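> Sharing a model prediction with you, sequence too.
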Amino acid sequence: MIKLRVFLITFIVISILSSCNNKQIFDTYQTVDDIWDKDEKINFTLPILDSTQTYNLFINVRNNNAYKYSNIFLISEMRFPNGKVVTDTLEYVMATPEGEWLGSGFSDLKENKLWYKENVGFKEKGNYTISLQHAMRKNGKVNGVSSLEGITDIGFRIENAQILKKD
């Protein structure tokens, strides 16, 4: 009887959690080794998406206490099926002015869901790819940080822009 109750409670919790996130289309991560080299690109091949819909795009960053900075600079490249490339330099805040990490998580590992693009339509048929690399520099230095520590995972998420947020 107790096993049945545990099973039912687990099933209900999983059902509730999965139903709260029906706007998610794609969500994947790639692990970063101990360091993220400045020349290392992290690539995501996106699924074929409905060309009549629009989507919100996010970059997910997981960091731990070894990360030494309060922000992160990223260079993104979106490659279209026809070969066109759109490059953006992005900056995101990772910590408060008091030094507390932003994002979610219970231990020293924090996860940040960062806006990348809003209401994007994928009109061309074929595969789109996203490439991300860090562009961190120390204040007053010309050369970039060659080996970035403290980033554990980089993810990419696509959500349906038409579904209203419930939370």
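Arrived safely, thanks for sending. Predicted, not measured: the structure shown is a model, and the values here were computed from it.

> all contacts plus neighbour counts: C-alpha atoms, from now on.
Noted.

> just the helices in this structure please.
Taking DSSP state H, the helices of the chain run over residues 2-19.

> which residues does the most centrally placed residue in it contact?
Computing the C-alpha centroid of the chain and ranking residues by CA atoms, centre = their mean puts residue 60 first, at 1.9 Å. Residues near residue 60 by CA atoms under 8 Å, 6 or more residues apart in numbering: 29, 111-114, 153-157.

> another structure for you, compare them:
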Amino acid sequence: MRRASRWLAQSIVWLSVLCIIEGCTQLELYEKSVPLAAQRWENTYRPTFDFIIKDTTARYDVALVLRHRDRYHYNNIWLRISVTDPQGKNYSFETDLLLGTNEKGWLGAGMDDIYEHRISLQKELLTAGVSFRQAGTYRFSIEQVMREDPLEEVMNVGLRIEKKP
């Protein structure tokens, strides 16, 4: 009995040490999301996201983060994304992002009637010529260009940028 409790105590200590070490590992990440007033996205509202690139030798994953209600009327969203690099050069592209299908329903993670999508923008950024080869501040601006204005049932829009391992 004594051996079992000693083994349990040692296991808890080692598990705690591992959790502390893992928790102290810094993940190089930028993530910001902005709420949309009354869950309506006016086409004149263009959220902007500024982040700093320090390591120009690294590769980065860039993803759009979008939250909407189940009542959102479409299975896609058209966006115009503009990027300004540290030298002031502007890049802009439009993209049609799939949010759901008739067969599978919403493609994002859902809880109750809220769905969150994290959609990679890597292909679009490469096509537009955007790279993170210069250290400094990059600015992303995201505009919805759907025919419906305002776009109803969209709760948040954001950007996630993570350094690839």
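Here it is on my side, so go on. All figures in this text were calculated on a predicted structure; none of them were measured in a lab.

> TM-score of the superposed pair?
In this superposition the chains share a TM-score of 0.75, using TM-score structural alignment, normalised by the length of structure 2; 142 aligned residues with a CA RMSD of 2.6 Å.

> follow-up on the earlier one: now render the contacts of residue 60 of structure 1 as JSON lines, adding neighbour count.
Below are the contacts of residue 60 of structure 1 laid out as JSON lines (neighbours: other CA atoms under 10 Å):
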{"residue": "29", "neighbour count": "16"}
{"residue": "111", "neighbour count": "21"}
{"residue": "112", "neighbour count": "21"}
{"residue": "113", "neighbour count": "16"}
{"residue": "114", "neighbour count": "18"}
{"residue": "153", "neighbour count": "19"}
{"residue": "154", "neighbour count": "21"}
{"residue": "155", "neighbour count": "21"}
{"residue": "156", "neighbour count": "23"}
{"residue": "157", "neighbour count": "22"}
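
> and the gap between the corresponding residue of structure 2 for the residue nearest to the centre of structure 1 and residue 38 of structure 2?
Under the alignment (TM-score structural alignment), residue 60 of structure 1 pairs with residue 65 of structure 2. Remark: distance between residue 65 of structure 2 and residue 38 of structure 2 (CA to CA, to the nearest Å) = 18 Å.

> How about residue 142 of structure 2?
Counting by CA to CA, the gap from residue 142 of structure 2 to residue 38 of structure 2 is 18 Å.

> between those two, which one's more packed in?
Neighbour tally, residue 142 of structure 2 and residue 38, criterion other CA atoms under 10 Å: the higher count belongs to residue 142, 22 against 10.

> What sits closest to that one if chain neighbours are left out?
residue 81 (4.7 Å; CA to CA, 6 or more residues apart in numbering).

> Spit out the contact partners of the one you found.
Taking CA under 8 Å, 6+ apart as the test, what residue 81 of structure 2 contacts is 92-95, 140-143.

> Name the member of those residues that has the highest neighbour count.
residue 142 (22 neighbours).

> Please say which position in structure 1 that residue maps to.
Under TM-score structural alignment, residue 142 of structure 2 pairs with residue 132 in structure 1.

> check contacts around its match.
Neighbours of residue 132 of structure 1 in contact, by CA under 8 Å, 6+ apart: 41-43, 74-77.

> So which of the contacts of residue 60 of structure 1 are in strands?
Judged by DSSP state E, strands contain the following of those: 29, 111-114, 153-157.

> quick one: the strands in structure 1?
So, for structure 1 - with DSSP E - the strands run 24-31, 35-37, 42-45, 55-63, 71-79, 85-93, 110-120, 129-134, 147-149, 151-160.
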